[in-house]
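Q: Sequence plus the predicted model coming up.
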Amino acid sequence: MMSMKKISIKNLIGGGYNRFWHNKNFYRVVKGSRGSKKSKTTALNIIYRMMKYSWSNTLVVRRFSNTLRQSAYTDLKWAINQLGVSHLWKTNESLPELTYLPTGQKIIFRGLDDPLKITSITVDVGILCWAWFEEAYEIESEDKFRTVVESIRGSYDDPEFFKQVTITFNPWSERHWLKRVFFDEKTREDDTFAITTTFRVNEWLDDQDRKRYMSLYKTNPRRARIVCDGEWGVAEGLIYENFEVNDFDIEKVIHDTQSTSYGLDFGYVHDPTAFVAIAADQKEKVIYIFDELYEKGLSNKKIYEKLVAKGYNRSPIIADSAEPKSIDELKRLGLTRIKGAAKGKDSVMHGIQFIQNYKIVIHPKCVHFIEEINNYTYDKDREGNTLNKPIDEFNHLMDAMRYAMEVFTGKRKARAVPSLY
């Protein structure tokens, strides 16, 4: 390793990750709660190790390439600065790519939405021996994961040489293949190191952050199990069970169904604005979820701008009728075909029961929809008895879908729109 100022790695990463830091199993897997510093620690570890081992190169992967720049790439640049070695690394924002200047080793970033670019990766120095799958929960199939792992191959003449695939993610559902492959004792991969971490090992969280996490144990114990404890979301009591994540051809689905609809649920500070785009095959009873918007703090003007940027300014949108002023403002701004949802007695459960007649197929880019549908369950009373109503959580995109589906209940007329893809 090139000489650099002396840094205490223990002080830099804090506690909870000692075994992870030194581990050399082929699979190194961390599922964790939010705020558990798993991504930051992984970034520090990769930079540190690459400067130690001159033969190493790293491939960083997410499901979609456009999400890498604001996640793993930013974390790795942060790690370079934390280690005080920014003068030894070259950044390439356009690719993105990171190069260790003393040797020419590289950190390469790819998305699974461009598989040809992954299978054809080569490096000039050393060997491509490490991979980091960030937010691996977004990867809908084990096959896609295996395709990339196959590129981590070869050997190097050094007694310290090792190959490794690091996997980090938040565990939203026990249905996911990651549980079976890396955490279930009977089916887990050989040569695997797998741990669960929580916000409690993150010394850098302030008191406000910690209080926010702790309050979930009182206000929403089920969500706390996932968000605070890093445990798997439990599928028991799911409202929609007949769904799958599938990388379908969006343009073909829109062309074949000739029937699209759009739903919008308003939010602002505490709840996100949630927009969903669907195509429905009425004959086969299949709903295809092909686009989403999910963001807090959006004014009506920002909602308009984001939907226009997505190409939905001429689309018939059904929005939450509880906010008629917002609907009127969006209409004045240019969403001329937006309308309020038809609400009435038991409209929520009627809408849910109608959708339960369909299979729901979700495009993997709709990550927030996937999270919600995996956690949208029936509520329970104080004795733990299941109630015939949904929880008031994980329901923003679920409500938006319900609004969009009104066009197929006979209350509204569905319209075909030109393909945007």
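A: The structure has been received and is ready for your questions. Residues are numbered from 1 along each chain as shown.
Q: switch to C-alpha atoms for all contacts and neighbour counts from now on
A: Noted.
Q: what's the distance between the nearest residue to Y378 once chain neighbours are set aside and S3?
A: By the measure of C-alpha to C-alpha, 6 or more residues apart in numbering, the closest residue to Y378 outside its immediate chain neighbours is P390, 4.3 Å from it. From P390 over to S3 the distance is 58 Å, taken as C-alpha to C-alpha, to the nearest Å.
Q: Give the residue from these two that has the larger number of neighbours.
A: Neighbours per residue, other C-alpha atoms under 10 Å: of P390 and S3, the larger number sits with P390, 20 against 6.
Q: I figured that one was touching N375, is that so?
A: No: counting by C-alpha atoms under 8 Å, P390 sits too far from N375 to count as a contact (10.5 Å).
Q: Comparison target below:
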Amino acid sequence: MGNTKQITVKTNQWVIDKVLTSKARYLVLKGGGSSGKSNGAFLKIVLRVLSEPKQRILVVRKVASTLKESCYKDIETHINEMGLNYRFTFYSQPLRIKDNFNGNEILFAGLDDVERLKSIKGISSIMIEEASEIDEHDFMQLDLRLRDRNPNYKQIILAFNPVSEDLWIKKYFFDVRNPKADLVETTFLNNAFLDKDSREVLEKEMKKSKHYYQVYALGEWGTPDTSGLFYNQFDLDKHVRDNGEADYDPDKHIYLSWDFNVLPSVSLLVSQLSDDGRELRIVDEVHLPYPNNNTLHIVQEFKRRYSGHTAGITYCGDPSGKNQGTTTNAGFNNYTIIKEELLEFYPIDRVQSKHPSVQQRGLFINSIFESNYQGLNIIINKKCKKLIEDLSFQKQSNTGKDKSKVKDRNTGQSWERYGHFSDAFDYLTTVLFAVEFDIFQRGKRAFTYELGYHEISSRYAF
């Protein structure tokens, strides 16, 4: 056959039977945590790029910053595990993977990066990772993009967790059977490569949260809380303190968390940990009215309140605060301002590289509130009124938090009424309890790609 290379890939049997063979316009992968649905989709993308001509496959998520450490890294792992990295070039600016042997490409874009999406032409297929995070309008726009001429079949792959029965995906593909769609439903029980220990951890931990177990263990549609609240397990009596338990302790390290929505104000939470590191104590919040509702004035107000603190400071918060243009000070971003202002405290930077999934962090925090997940606890000082208001009244939407806005009758300006302090709270919790958050999402360890179920040989010639 000349210069050909045969590879034998091992994967879950259902991936071979239902994913690799599907040529439907829509391939819908509904599954719980660690089911292997995304890995199956990534495997298909790599095999199509290797074996079919004129492939230019687009991989998208709601937020562009989440792509590099998720989809891009996972696809790169597939290629490396196959021993085929020698024929690919991996680009980081912008994210792109190119097969140098045939010119095929895998492109990556976030739906929040409109200019990047507009610049991408000639798409042959699309994968939407975490499709539950996008809305129906986003999907329709992507569907319209997939219309260029191509000798191969065009397909949109949607991979998602069934976090709510109100998801548009349920109505679009499941309530009424779409003849152009192949539906694949899996849970971690269908993943032959999940080791026994991880399986047992998942079974044990998922049972601690009824909603999480329903969605991620059973793969059933999540039922929204009847109150429609995002933090549906938050309890004022259980989690708010006015008896000194959540007061500032000058001998303990301080953890700061930021959210940078200027209207109505930049938001800052001040917190500490218990001696064993299992209890998060929110001791204070900082926000200022116009014209001091910006990062510089907020951090200066913090310094005024805690000028004598000597036990060290760590800061985290909204990852977008590291982008240029998030502050009016030319040449700076929010975190350069914070770092310079806090130099006397020798601050430690623990800002995440990407936003944690809104739905995942909500489920995680609710599990702590409900049942002290992994022995964790959260208490909040009664004076943190803005945070308590957020946790009490933040509504949920199909894709996470309801970001409805209110309008000031006098100024005409609009802003989100809730969500600023709770976003800072989410970042803080997922940073300080990062190990437990990872366990909650994936099991004891991250699911690593492995090819094989039975010794079934799928050969592709290149």
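A: Good, I have the coordinates. What you see is a predicted model, and the numbers here were worked out from it, not measured in a lab.
Q: Could you get me the TM-score between them?
A: After superposition, the two chains reach a TM-score of 0.62 (TM-score structural alignment, normalised by the length of structure 1), with 317 aligned residues with a C-alpha RMSD of 4.5 Å.
Q: circling back: can you tell me how far the residue nearest to Y378 of structure 1 is from N242 of structure 1?
A: Between P390 of structure 1 and N242 of structure 1 the distance is 17 Å, computed by C-alpha to C-alpha.
Q: Name the residues that touch whichever helix in structure 1 runs longest?
A: Ranked by residue count and defined by DSSP state H, the top helix of structure 1 is helix 38-52. Contact with helix 38-52 of structure 1 is made by 1-2, 13, 17, 21, 30, 32, 56-58, 72, 75-76, 79-80, 83, 100, 105, 134, 168, 197, as judged by C-alpha atoms under 8 Å, 6 or more residues apart in numbering.
Q: for that helix, which positions count as buried?
A: Of the residues in helix 38-52 of structure 1, those buried by neighbour count under the rule 16 or more other C-alpha atoms under 10 Å are 38-48, 50-51.
Q: Quick one: average offset of it versus structure 2, please.
A: Compared with structure 2 after fitting, helix 38-52 of structure 1 has a mean deviation of 1.3 Å; criterion: mean C-alpha distance after the TM-score superposition for structure 1.
Q: okay, the angle between whichever helix or strand comes after that helix and helix 38-52?
A: Proceeding N to C from helix 38-52 of structure 1, the next assigned helix or strand is strand 56-62, under DSSP states H and E. Counting by axes from the mean of the first three to the mean of the last three C-alpha atoms, to 10 degrees, strand 56-62 of structure 1 points 160 degrees away from the direction of helix 38-52.
Q: ok, average deviation of the helix or strand just after strand 56-62 of structure 1 from structure 2?
A: Read in the C-terminal direction, the helix or strand following strand 56-62 of structure 1 is helix 72-82, with elements assigned using DSSP H and E. Here helix 72-82 of structure 1 is compared with structure 2 after superposition; its mean distance to the aligned residues, by mean C-alpha distance after the TM-score superposition for structure 1, is 1.1 Å.
Q: chain center to helix 72-82 of structure 1: distance?
A: 20 Å (C-alpha atoms, centre = their mean, to the nearest Å).
Q: The following helix or strand past it - contacts with which helices or strands?
A: Taking DSSP H and E as the definition, the helix or strand that follows helix 72-82 of structure 1 towards the C-terminus is strand 89-92. Judged by 3 or more C-alpha pairs under 8 Å, 6 or more residues apart in numbering; DSSP states H and E, strand 89-92 of structure 1 is in contact with strand 97-100.
Q: any idea what D138 of structure 2 aligns with in structure 1?
A: Residue pairing (TM-score structural alignment): D138 of structure 2 is matched to K144 of structure 1.
Q: Test my guess that that match contacts D113.
A: No: under the contact definition of C-alpha under 8 Å, K144 of structure 1 does not touch D113, with a separation of 9.8 Å.
Q: one step back: could you check the angle helix 72-82 makes with the longest helix of structure 1?
A: 60 degrees.
Q: Show me which of K144 and D113 of structure 1 is the more surrounded one.
A: D113 (17 against 14).
Q: As a check, name the ranges of all helices in the stretch 301-421 of structure 1.
A: In the stretch 301-421 of structure 1, the helices defined using DSSP state H, counting those that start in this stretch lie at 324-333, 347-355, 367-373, 396-404.
Q: give me the number of residues near the closest residue in space to E279 of structure 2 that isn't next to it in sequence?
A: Take E279 of structure 2 and drop its neighbours on the chain: the residue closest to it by C-alpha to C-alpha, 6+ apart is N377, 4.6 Å away. N377 of structure 2 has 20 neighbours, counted by other C-alpha under 10 Å.
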